[in-house]
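> need a 3D model of the sequence below.
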Amino acid sequence: MSQPEVDGRMAPRVHYRFGNEFSPANRHGRVELTVTADGGARLDHHDVARVRRWTARLDPVVWPRLLDELRRSSFPVVEVPPIPPGGTSHQIEVVGADLAGELVLARAAASGAGLAGALRILDSLVHQLSGGAVRATRDELPPVAHWIVAEPAEAGAAAGAASFGMVGGAPAYAVTTPENSFRLFSVPDGEPRGASTRSSAPIRALALGAAGARELLATGGDDQIVKVWDVNTGAELHARGGPEGAVRAVTAPVVGGDGWIFAAGSDGRVWSWRMAGGVIEERGAISGWTGSLNDVCFARVADLDLVAAGGDEGVVYVWNVADGSNLHTLSGHQGWVNAVSMMGSGRKGLLASGGADGVVRVWDLATGKQVHSLVGEAAGASGVGQTAGVTGVVFGEVAGRPVVASCALDGMLRLWDVTSGDALGAWPCGGDWPSGIAAVQTGDRSMIVTSCADGPVRGWDVAGGRLVLELTADALGGAVTALAAGRSGDRTLLATGYPDGGMRLWDAASGSPVRTHRPADGRVASVAFGLSGGAPVLVTGDATGTVRVDDVGSGEVLSVPTPHTGSVMALGFAAIGDRDVVVSGSADGTVRIWDAVTGAPLRRMLGHLAAVTAVTAGRVGDRMVVVSAGRDRVVRTWDAATGEPLHGGHGHPAPVYCLAFGTLEHRPVIASGGQDGTVRIWEAATGAELHVLPGNDGTVTALAFGATDGTSFLAVATDDDAVRVWRLPDGLLARETRLAQRPMAALFSAPDRFYVAGRSGLAVVDII
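Next comes the predicted model:
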């Protein structure tokens, strides 16, 4: 984004910078955000692997509110404590405005310095522009960044990956190529056994494994999808797709007796899943939009199941679920559309939309014609019109007549008669950043409920214009980023979503808390009630691109049908009971378990604070254990059957890139190695550290256990083209071999050798 000029001068702007991509203590790299007075924004994110850049247009309220927050703190003359040793500095610089200046502070000092409001806006912009990729920030605002464009990342090809396994009943290895493909070779003669075509994205991980008698290969990379192939037939068994970028809206209607999920987001597509018989089946995506989609809704009208979506291009599309045909393209908004809602009654239906132009437009779904433009004088004699962008719309009823309500960035809830277009009232939402709106029926009372990122949840009796429900910020437990209403049994519930991915349920009639759903890994951008197998579920879409289905009754996560939301960095195979599975680790910080044959998602493990770059699995007693590690420098173990965390091994001073399961002195152990060359050995059952092998130069690229004549050995390969074989448990160096290539995978072959694979072929390292 070039810097705009005003009268030959650089336009006013705010720079926000923090982090260091070269510091091992900083997991999130360096971030530089620029916000300009004309509504532009640019974000640069530097980490050790690549540089990513995004540009966007911001809602007009952002710039003045950011400056107002800075003025309240007396910026730049603010007393701040010194940054503690090892702390991360945050720099705010204002150029060209009346409060020009610069300030450097620790993030923890923001509240005491009166800068919490300004940093909340800046952190939210970082999160929204990056689609949650910069995990050091929280997004506590409704969507205010639009037309987000990600520039091509500056990154070299993937470093390469290799794996040993079986092909055609004989030992083999697979290795990636610089051309984003993979090749198969036999062991030990290195004869070609097959190859893939070029992938559209770099492959960063692969693994050979099996499911029953079928030999498989799993691959993953920057397209974020785990793909599994039958290595003997070449058939691709599965490659589960999903949103590429933030999910900004979800709806979960019942269609044809089954629960469905529709999710819309920043990739300009609407993805769908069918929930039937306890199975969530991906049904593909509808595309064709330009820019992000910001809201999606459903209604049944004239025996047709309709879905509508609106987004940054300012157009609302309506299509028929049965055949995917487009019924209407509704144009009229000036600027992006933030919110849509539909109402069906027999053969009649209406759609309401609102967005950046501050107008609520009502459309006839039979004709596609606009019925009302609700703003300014058109809002009625009271003059109740929007003065800022609309963030939510919903249909409801008052005394049997249809109404439409909206919330906007001026902090107001407004209500109109749908038939006449007359304004019925306006009430304060309680905050400047309304994030959700819902129509609620409790007994004989009709309520419109709103949520705010910086205030309470309020419910208004729209017939009498009285405030009848208020959940304070203290009761809510934090900024509310999403709101929905639904039924469970004989009562109406409200669901509130939060920046940490958590949710809470409330009794809509009394306002009493019902249940808390545990946090996940991304800001809840949208939430909806639905049905799966006749049981009520809660569906969420988050800023990382994840769709999650929770059981309303227990709060347990039932399924995450979407793929990883970051590059797939590590893969492995395992068996849980009689089920063969694939384990994957990703730059999104999650570990996932998938059915090896069908690709059905089985488990998602949360706990890592940065990218997961290594996974493996092994048996500990009668339990299958998954091991993961990555850039947060922690080695974690999980129960593969339940996904429950077991142990966390701390001690690595730098990112961990390799793991291996083995046996030492008749007990299962785990070896881990990474960027600093140090290898640590852990007891798998307890997580206790047993040994440290510090004598490896370079980054560890492969590990493998072996045993000869009752003596255990560990092969350690590093990116200085060396393989060192260590005797265990005394830690003596048994052999050091220099190769003519970068080693990528190692395998012990009885009685006394290791095979080491790389892009140039296979090498043999004898133990003695």
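> only C-alpha atoms for contact and neighbour calcs from this point on.
OK.
> tell me, how many residues neighbour the residue lying closest to Pro428 once chain neighbours are set aside?
In space, and not counting its chain neighbours, Pro428 is closest to Met412: 4.6 Å by CA to CA, 6 or more residues apart in numbering. By the criterion of other CA atoms under 10 Å, Met412 has 24 neighbours.
> didn't Met412 look like it was pressed against Ser435?
No: with contacts counted by CA atoms under 8 Å, Met412 stays clear of Ser435, the gap being 11.6 Å.
> please generate a structure for the following sequence too, so the two can be compared:
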Amino acid sequence: MADALWDDDPSAAPDAVPGGLTDPGWLVRADPGSVLALPWNMSEPEEQRLAMVYRASLDVHRQLTDAERRFVLALDAARLEQVDLAAQFAAVAVPGADPLGWEPAWVSGSQADSRLVRTLTGHQGQVTAVATAVVAGRALAVTGGRDGTVRVWDLAAGREACPPLPCRTDARSALSAEVDRIATATLDGSEVALLRSKLAGEQRLLVLDLATGFVTGECVRVVAVAELAGRSMVLTLEDDRTLRLWNAATGAELGLSVPAQLLAGPDGYPAEVRVELGGAVRTWDLVGNELDSAPVDAAQQMFDSQAVAVVVDGRLVACAFDHPHGGDTVVTLIGDLAAACGHRSGAPVRVSQSVAVAGRPAALLREYGGSLRVWDRVAGSRPGAQGWVVTTDELRGQPLQLPAEDPGEDYWFWQLADPAPALAVDAGRAAGSVLGTFVVDGRALELTTDADHAVRVWDAATGAEVGERPFPCHEDRIRAGALAEVNGQLRAVTAGLDRSVRLWEVACGRQVNGPLKGHTGHVWDVATAIVDGHPVAVTAGADHTVRVWGLGERRVLRRTGIRGHKDVVLAAAMTTVQGRPAVVTAGADKTLRTWDLATGIPYGGGIAAEVSLLATAELDGRTVAVTVAPDATLRRWDLGTGQELGQPVAGPAGRVLALATAGVDGRAVAMTGSSDGTAQLWELATGQHLGRPLTGHTGRLTALATATVDGRALAVTGSWDKTVRLWDLATGRQLGEPLTGHADWVTSVITTTLNGHPIAVTAGRDGTIRTWSLPDGRPCAEPLPCPAGPVRGLATAVLGTSTHLITTNGTETVSVRDLATGAELVPPLRCPAPVQSALAAPDGALVLCFGPEIAVLSAVDGQASGRAAASGYDSARVAARPGP
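Alright, predicted model coming up:
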């Protein structure tokens, strides 16, 4: 590797003793670099199990303390149904850290996959393109995304192989270009990647030398090639509409590009061209003849002020302007170059994406020094044969094609090698689109998809279809695909807009071991490679990650059926179903699910519902869920049967930001808090609102909880106006004056007990937690500082002799402290993904929702006999809500 590439990470030297990978304690305490340096394809079953668990959150282990890593490993073991390993990891002693306090009882594991080899992180935006190559024996992946960077990864080491390459930035808007297409090839004996970048509608195709990590050139758009005055010339068009004329033999630029004005003639068609050259104004007609060297009358209408001209030796050679013509971008050639190219002067000429020089196929790259390089596409040619600046190239893996994503978009097609023979076109193939062309075991194959989301494989030499039949792959449009040989069998890897990655046996169209699970957003691209002799797939995701999958690995199948959501959990609530404790969750996958708290087995197959807020209640002996949709519609669901109760109810005007349920005068009610600062009561049996809205807040009502104190139903609300207010739900009146103390928005409210006394706990964006006596509203103690930023979720549980305060702030960390003193009771619980909800269960268990997963933690050291203080006061509260 050249000096531009990073050397091997010295921290990656193994410090393990033989057999260390079979010791959970070593995995907790070892430097992650030492673990990452070990081969990922272990041979011993116990090593395979532990390696599988460690790889599940490989991307975060470098960032964790030993105590945090202990909890993540315990969670991941439970996600992969390695229950014995989960207990072993939870029991590991960490010097200087307290015991864990909770251990996983069950975790849904919907996105855990034993085939995951690496998770590569570094992109700060969606990763939209990936390609692979081999440089100096190292398998590399090149990725581009919407964070304005291109990154090169060493797939075996699991880290970046060179510093990130920043894309160009627009000086006016400060926006950075996005790389959305990548292809790799061997040019002149060097491995390169072609990167298509887009910025404000402008597209460029850059060439990245993978051996150095530097951009070495840019493919240019060709207008025309001609022999003019004995010289082979190429006219190119820049994204800013600049025309440039090059000598193909020397790479030198000819002439001068200057701004021009097209003057309108009869019927508005451009009849004359005016150019400033050396301070003098020259005017030509459309056939290139100079008409007048005097200034043009200022009264003449200007057709296009952004046109440009190329002037050589005082002569106008060409003039260009954007001219819509059948949906294509074209330019107008004027003067001698038009005649040399065989075009009528002034006729529109389509901008070409490829070029032939003297009848030979070539691609053009402008080096950053400004010179033009002509790359001959005919393998084996040598410089000097045509007098050009020529280098050779060869096919590596696949032709370089960057297909358009949407109809009508330009096709950037740079075929830097002799293309494979055209495929025989039949009706089935003509209706589809090409996902890519791949060379597998010396055989050129093309992967296509059709409107039914089915995939076909074609032999590029014969045009014959490979395999028995097209195989249906996805529930939505297929975004990307790749081919690889695995254990002598041809397999296809496909990624679709249904957010899944799937592996298929091409010969029979059979899916292998179900979807590859792990990405939490769209998968935009996929490529294959060989790492340490094993075939892998590399996927680029909207979740900012690049993931590497072992294609020859077998998935560990889940036995209990705890599948979980397919997307992030947005809200959760505790309840009981058929007399058993249960947790109800709502996901971004538009499903509502109910889980048995003890076993994790879901009740039924889930309810199809788009939910932003969730609460539960008892109605006529049935357990119901009350949901609010993004459009403020309220719905009621029987959790025992999965059926909707009654008709949807149109919610209050404005956005609903908070939701709770309560019992008022023997009636089950729901209470909503809105962006207009008001609260409204709704009767659950009928769906009708009760009384007038509760008014008083002067800002958005962002937090809400209910409680029953001395037989009276109360509500506690928090708002953008920095106040907390108490309400009597039977009368709809505010109790006392607003409670003040928070210096910023109130973001969370719960009700609980402290030393047997009912209280409200509030958290604000000012970074403090405050406690208030119910119902008089007096402060109970000094404010507690938030451990790591503003609190987004609160829960409390009485375990042993103390009331535990559990807080989340939208990150991966959960804090557990003593509500009375603020002292930390157990080390912070670090999850593999941001925590959206934290709930306390009646039996002392803790429910955490992180990403799409649900985890139930059991208290250890005899604390499980405690009870959740939340059960009598805030069991219907919302544990997660969108930001105001």
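> fetch the TM-score of the aligned pair.
TM-score for the superposed chains, counting by TM-score structural alignment, normalised by the length of structure 1: 0.40, backed by 456 aligned residues with a CA RMSD of 7.6 Å.
> could I get the full set of helices for the stretch 301-450 of structure 1?
Assigned by DSSP state H, counting those that start in this stretch, the helices in the stretch 301-450 of structure 1 number zero.
> who are the packing partners of whatever helix or strand Ala668 of structure 2 lives in?
If you go by DSSP states H and E, Ala668 of structure 2 is part of strand 667-674. With contacts taken as 3 or more CA pairs under 8 Å, 6 or more residues apart in numbering; DSSP states H and E, strand 667-674 of structure 2 sits against strand 613-619, strand 656-664, strand 679-683, strand 701-709.
> can you list those strands in CSV and add mean neighbour count and distance to Met233 of structure 2?
Formatted as CSV, these follow (neighbours: other CA atoms under 10 Å; distance: least, CA to CA, whole Å):
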stretch, mean neighbour count, distance to Met233 of structure 2
strand 613-619, 25, 66
strand 656-664, 27, 65
strand 679-683, 21, 74
strand 701-709, 26, 67
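> of all those strands, which lies closest to Leu848 of structure 2?
strand 613-619 (15.7 Å; CA to CA).
> and the next element down the chain from the closest one?
Next in sequence after strand 613-619 of structure 2, counting helices and strands by DSSP H and E, comes strand 622-628.
> who's in contact with that following strand?
Residues outside strand 622-628 of structure 2 that contact it (CA atoms under 8 Å, 6 or more residues apart in numbering): 575-577, 611-618, 634-640, 656, 670.
> and Pro785 of structure 2, how many neighbours does it have?
15.
> give me the nearest residue to it, chain neighbours excluded.
Counting by CA to CA, 6+ apart, the residue nearest Pro785 of structure 2 is Thr768, at 4.6 Å.
> that neighbour and Ser748 touch, don't they?
No: counting by CA under 8 Å, Thr768 of structure 2 does not reach Ser748; the two are 10.9 Å apart.
> on that earlier part again, relative to Val35 of structure 2, how far out is the residue nearest to Pro785 of structure 2?
40 Å (CA to CA, to the nearest Å).
> need the helices for the stretch 51-200 of structure 2, in chain order.
58-61, 66-79, 83-90.
> tell me what the last one is packed against?
In this case it means helix 83-90 of structure 2. helix 24-29, helix 66-79, strand 102-107.
> can you say which of those is packed in most?
Mean neighbours per residue, mean count of other CA atoms under 10 Å, is largest over those for helix 66-79, with a mean of 27.
> so who does His445 of structure 1 touch?
One thing to correct before we go on: residue 445 of structure 1 is Arg, not His. So Arg445 of structure 1 contacts Asp461 (CA under 8 Å, 6+ apart).
> and Thr768 and Ser748 of structure 2? Which one has more around it.
Per other CA under 10 Å, whichever of Thr768 of structure 2 and Ser748 has more neighbours is Ser748, with 29 against 22.
> what helix or strand is the more buried one on?
Short version, using DSSP H and E: Ser748 of structure 2 is in strand 746-754.
> give me the angle between that strand and strand 701-709.
Between the axes of strand 746-754 of structure 2 and strand 701-709, defined by axes from the mean of the first three to the mean of the last three CA atoms, to 10 degrees, the angle is 10 degrees.
> now strand 746-754 of structure 2 against strand 656-664, angle please.
Computed by the same axes, to 10 degrees, the angle between strand 746-754 of structure 2 and strand 656-664 is 30 degrees.
> other SSEs contacting strand 746-754 of structure 2?
Judged by 3+ CA pairs under 8 Å, 6+ apart, strand 746-754 of structure 2 is in contact with strand 701-709, strand 712-719, strand 757-764, strand 793-799.
> dump the ones you listed into JSON lines; add distance to Val312 of structure 2 as well.
Output for those, formatted as JSON lines (distance: least, CA to CA, whole Å):
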{"stretch": "strand 701-709", "distance to Val312 of structure 2": "69"}
{"stretch": "strand 712-719", "distance to Val312 of structure 2": "71"}
{"stretch": "strand 757-764", "distance to Val312 of structure 2": "70"}
{"stretch": "strand 793-799", "distance to Val312 of structure 2": "70"}
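> of these, which is nearest Ile530 of structure 2?
Between these, strand 793-799 lies closest to Ile530 of structure 2; by CA to CA that is 44.5 Å.
> who are the packing partners of that closest one?
strand 746-754, strand 802-808, strand 835-840.
> quick check: buried residues in that strand?
For strand 793-799 of structure 2, a neighbour-count test (16 or more other CA atoms under 10 Å) marks Gly793, Leu794, Ala795, Thr796, Ala797, Val798, Leu799 as buried.
> out of these, who's nearest Phe214 of structure 2?
Gly793 (46.0 Å).
> surely that closest one and Ile750 touch.
No: between Gly793 of structure 2 and Ile750 there is no contact under CA under 8 Å: 9.2 Å.
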